[in-house]
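Q: sequence first, predicted model second:
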Amino acid sequence: MLLVFVLGSLARELFIGTSADGTFTFSETPLPNAVVRGHVVDDRQKTGAQRLYLSVLSDAGVSLTDPARGYYLGFAEGYLLAASIADHFANVAATLLGSDGQWLERHRIFAQESMHQLEKNYHAFQTDPFWVTVYALGHRYVTGLADGYAAAGFPRREVLEFYLLASLRELDFSAYETTAIETAIRGTGCFRITDDLSDVLGGHTTWMSYGYGFDRVLKAINYNFREASTREQLVVFSSQPGVVGSSDSFYVTSSTTATARKRVELVVLDTLYPRDKEAEFSDLGYNGTGVPAWLRGLASNLLAIDGTSWAEHFRRNRAEMGYGNWLVMDYARLREVQAFAGSRDSRYSYITENEIRLLTSVEAIREHILVLDATPMLLTNGLYVSINTPLNNVTRAYLNLTSEMLDADPRYGILLRDGMKVRDSKDMFDLMRHNDYLHDVEANNDPAREVAARYDLRPNEDGMISEPYGAVDTKVVSLARMDDTSLWMAVGPTLGTRNSLPRFKYADWEDVPHHGISTGAWPISPDAFLFGYDSIVESHVRIGPEVVIFSLIFALGLGGVVVWVVLIYLRSKRQPSIPLGRPRKG
């Protein structure tokens, strides 16, 4: 029993196969007619996160539509992560929904109408890749999640609950009787071009409530959709159980164009803007004709061939919700620059003379969407930052914000001050985990006024309120990471610039929910680790001779201690492609 349980916690698989009559089967062992494969690895005791790999197999066949592919991918996630999904729902309910744990009726209506509109427009415009893709992701994937969750033996939940789970970032929870003070999802993002213009380092840190923010699942999904202008769409991102996309988003994407088979390499991040409460809540008197920003962003990742086309897809059928700044870095164009220019001056000339768009900025507030080529600012300043406040004056006016408010955010000063010192991935990682509030004049002794906020360290005095809220993860990428579509990752609150801040402990916050989350000190590990879709999938599914050895040891009664020691050793050996430690250059 002990042996089976521990081995099962390391990795699980699911295969989904289809039949000629349209029915499908699923099994935790390989199927001869498999079209989708899912694989989950539980690394929570080592890194604080699980890893989920999903793939529509390349030989799935053209008869398998994109909506069907989306459904099977969702089913696989729902089945493999069912226990974690149940925990995540419990944490979200306890943190955001108040004492009764129920969604407001207006939120339920929003989800119902939105999903209905996705289905209606798909059937009306079946040749339009946009509607096919948003339907496949926002309706079929979500439905698959609910069905896979139930198939794993858990009480069935309404499909709309999974849609609302994906929409948390765009909902207002002020009308719920929650005790949480900070309910918004926020974050810090930055792109830094190196002095010789040979690389662009990207970083992003997400802020959320610690009541549900540590439910981390790193996802690598090979969608293999066939009805878009791209093929072989692989997206790597930090997410949560049962959540279709990212939260405060950061996506590493790769695909090929459908006709020329040209490689597409984009990194997409966003940070959310604050919204007026009354206007925000009136947005949910939503008539169902628009597509939420989280879904348009995810679909654009699969449809786009560059930053310009990403923005064009994102602008379509927007809903009156979803305020934020999306940044799209085009690493394929950066490779083009490197191929044609060998020095800093020649690279600069090539970019400017050929109007190469490396970075695209999309500032979105309800009906206002401003698309900018951010490359000139990136070249001039050496970096481009996103901190939940628009950089553009026109967009700020929509929120009744001034330039003084932007300058007043200490993150802006910190990023401008320290961002130019970033030379490689390690430097970007340190910048995105920066919190030196006791010594940094920009922070003014407030741990919440930092790149990686720690509201839990506030002293409950001088107008400050301590709250279990702040940085929950950090992601870093560079051109080298695009070679295998991977990213550097760290989960949990920062230990600070000097590695001296105390760890967060749930024992100090007895009322904070943490179903399925380690009750130990966070972060589990302060180090970064690599995550991507690689050979680790294969290495975990093979049942090697160690299983036989374990069985013999157990049968001979040599004791549980031996089993545990060997298991720990093998667990470290079975993850060769995801090294722990601080990021190296690249």
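A: Everything's here; your move.
Q: hey, let's count contacts and neighbours off CA atoms from now on
A: Noted.
Q: give me the buried positions along the helix or strand hosting Gln117.
A: Element membership of Gln117, judged by DSSP states H and E, is helix 105-124. Neighbour-count burial for helix 105-124, counted by 16 or more other C-alpha atoms under 10 Å, picks out 107-119, 121-122.
Q: and it, what does it pack against?
A: In terms of contacts (3 or more C-alpha pairs under 8 Å, 6 or more residues apart in numbering; DSSP states H and E), helix 105-124 is packed against helix 129-135, helix 159-166.
Q: if we use 6 Å, what do you get?
A: On a contact count with 3 or more C-alpha pairs under 6 Å, 6 or more residues apart in numbering; DSSP states H and E, helix 105-124 meets helix 129-135.
Q: show me how far the helix it packs on is from its chain's centre.
A: With C-alpha atoms, centre = their mean, to the nearest Å as the basis, helix 129-135 stands 21 Å off its chain's centre.
Q: comparison target, given below:
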Amino acid sequence: MMIMIHQNMCVVTVVVCVICLFMEMQHVSGVTRKTVYITQNESGARYTLNKGNDTKWLAKGYYAALNNDTGWGYLQVQTNPQNNDTSQAFAAGYVESLLTYDLMYKHWYNTLHGFCETRQALCQRVQDHLDKNLVWVNDMIANHSNTEPYWHQVNLFYYHLEGLAFGYKTAREAEGDTSKNLTFNDLLWLNIQGDLEDLFSAFDTNTGDPPSVRGAQLPASTTCSALIKLLPDSSDLYTSHDTWSSFQSMLRVQKRYIFPYKMLPDSNDTVPGHVITFSSYPGTIQSGDDFYVTSAGLATLETTTGNNNRSLWQYVTPEGQVLEQVRTMVANRLGHCGMSWSKTFSLYNSGTYNNQWMVVDYKRFKKGTPQSLLKDKLLWVLEQLPGYIRAEDKTEVLRQQSYWPSYNSHYFPDIYNLSGQGELAAKYGDWFTYDRTPRALIFKRDHVKVNDTSSMIALMRYNDYLHDPLSRCNCTPPYSGENAIACRNDVNPINGTYPFPALGHRPHTATDMKLTTADLITKLQFIAIAGPPYNTYLPPFQWSKSDYKDLPHLGHPDVFQYQPVLFKWQW
């Protein structure tokens, strides 16, 4: 088990020559579209403009600000393999900040600003833990990044983050903005909010209900619904995911990274996951939701399962562990199949951001293959706890029932028992079981309705909490907007009574839907919907009419009433 943090030292080592840039901005029908090129300046003296026609370009980026039209911004960053990997990684972060620095601040402000004001002692314990990792991480990188692909990719993650921080500072200063300062550490926290949620639980001396009972502490922490569904005639295999998070987190960006990194600094072999498309946020260089499609033909996604056994937090230590949200990107780049992804991800388990991961290897799916003859290793499932990971080929479940659901509950019995979830089931009932919790029963009942993308989207956006008997609870009134595939906790009455807070009125919702298919993944695309679910009985979320309107939501549209979109990438 290990945790990785990288000291703020890459600016010196990466930028051996200064970077030149060219930015082109277009306004089409009120939509801002920006293109940036980064080129090395051989003189190393200053920043200059470049027209983007230099074959020695280091990185280029494109951003389309379509948040008001679709609920999403779209960011694409590509690096040039004629340059070394560390220069590519740093330049990629630099480009992203130049294109989105204003959004980065807004998302940080919405989700992290002021968080530690009432938790100063706890935040300091967490920061101390992260700081102690710096020495160990830098030592591992110094000793192993030239000879081990794993550590080379870890190194590149932090170079990427350093470039993001440097680019943010450059863009802010260019605008003459001295007030919106974000440091490397601020951006690190922005990128590891899933890990932070568990670190706060691990270091909190005030023992109480775990996040699965009370809800998350951090506004950008996520729980989710996911479904992998084989169509009745085996004509397609759908992989879909709903993020569940706070309303504050809904400043969204879809990203495509084209980073032709090598397996090692002196290698000629490019990593399998050199192109990754994913749902994300401003300032984060990983998904966080998590939902990815990679050039290795993999769809990787998770729902958060958490840890409810406080005794396991002893295995979260400041040395020998890599943060989960770093390990995810390392596995996405090095993984060429479900098994290799799982093995890579399992190295240096941090015991933080404990999730159920699913890896769908679309290379092993052939349209029309009978359900009973699906190839082994099509679906790998991994579950993590502090000190323990279990991963298995679960294609047999698809053969047996044509679907794999995921809804924040542990599947493997040993993980379930070790996590302490059984104790919660004994205390609170079926909601904390694997097979009798509301979403398990809804998926079991309704997956048979899926026969095309429209019906799959309908299921993933499903919330009929007022009428569906499976949404009922021992509550007053006797139902909860939490008990649906796509939750809406804001619609629960403020004066309602609930057996535990997660079922009640709180600023928590399904914030999106993503869906890829056997055809779309070949283009590294997915269909997406931004914002909470809405229907005849469920009004669209509107900030100005919400009792949560005073929560920070810089950059958000007022009303979230968006349709499915399939974005056409530039490169």
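A: Structure's in. What do you need? Values in this document were obtained by computation on a predicted structure and should not be read as measured data.
Q: quick check: TM-score for this pair?
A: TM-score for the superposed pair, counting by TM-score structural alignment, normalised by the length of the second structure: 0.81. Supporting figures: 499 aligned residues with a C-alpha RMSD of 2.8 Å.
Q: returning to what we had before: biggest separation within the buried residues of helix 105-124 of the first structure, which pair?
A: Longest distance between any two of the buried residues of helix 105-124 of the first structure is 22.7 Å, between His107 and Tyr122; criterion C-alpha to C-alpha.
Q: which residues of the stretch 151-300 of the first structure fall in strands?
A: Assigned by DSSP state E, counting those that start in this stretch, the strands in the stretch 151-300 of the first structure fall at 186-193, 200-209, 216-222, 230-239, 250-257, 263-272.
Q: and Val36 of the first structure, what's its match in the second structure?
A: Matched by TM-score structural alignment, Val36 of the first structure corresponds to Ala59 in the second structure.
Q: repeat that for Glu119 of the first structure.
A: Match for Glu119 of the first structure (TM-score structural alignment): Asn138.
Q: Leu145 of the first structure too?
A: By TM-score structural alignment, Leu145 of the first structure lines up with Leu164.
Q: are we agreed that its match is in a strand?
A: No - counting by DSSP: H, G, I helix; E, B strand; the rest coil, Leu164 of the second structure is not part of a strand but helix.
Q: how many residues are close by it?
A: When neighbours are counted by other C-alpha atoms under 10 Å, Leu164 of the second structure registers 30.
Q: how about the one 3 residues further on?
A: Gly167 of the second structure is surrounded by 24 other residues when neighbours are defined as other C-alpha under 10 Å.
Q: how close does it sit to Gln76 of the second structure?
A: 16 Å (C-alpha to C-alpha, to the nearest Å).
Q: how about the strands of the stretch 151-300 of the first structure in TSV, adding mean neighbour count?
A: Below are those laid out as TSV (neighbours: other C-alpha atoms under 10 Å):
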stretch	mean neighbour count
strand 186-193	26
strand 200-209	28
strand 216-222	24
strand 230-239	24
strand 250-257	24
strand 263-272	26
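Q: in TSV: those strands, plus distance to Gly153 of the first structure.
A: Below are the strands of the stretch 151-300 of the first structure laid out as TSV (distance: least, C-alpha to C-alpha, whole Å):
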stretch	distance to Gly153 of the first structure
strand 186-193	34
strand 200-209	29
strand 216-222	21
strand 230-239	23
strand 250-257	31
strand 263-272	36
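Q: which of the ones you listed sits closest to Gln126 of the first structure?
A: Using C-alpha to C-alpha, the strands of the stretch 151-300 of the first structure put strand 230-239 closest to Gln126 of the first structure, at 16.9 Å.
Q: show me what the closest one is packed against.
A: By 3+ C-alpha pairs under 6 Å, 6+ apart, strand 230-239 of the first structure packs against strand 216-222, strand 250-257.
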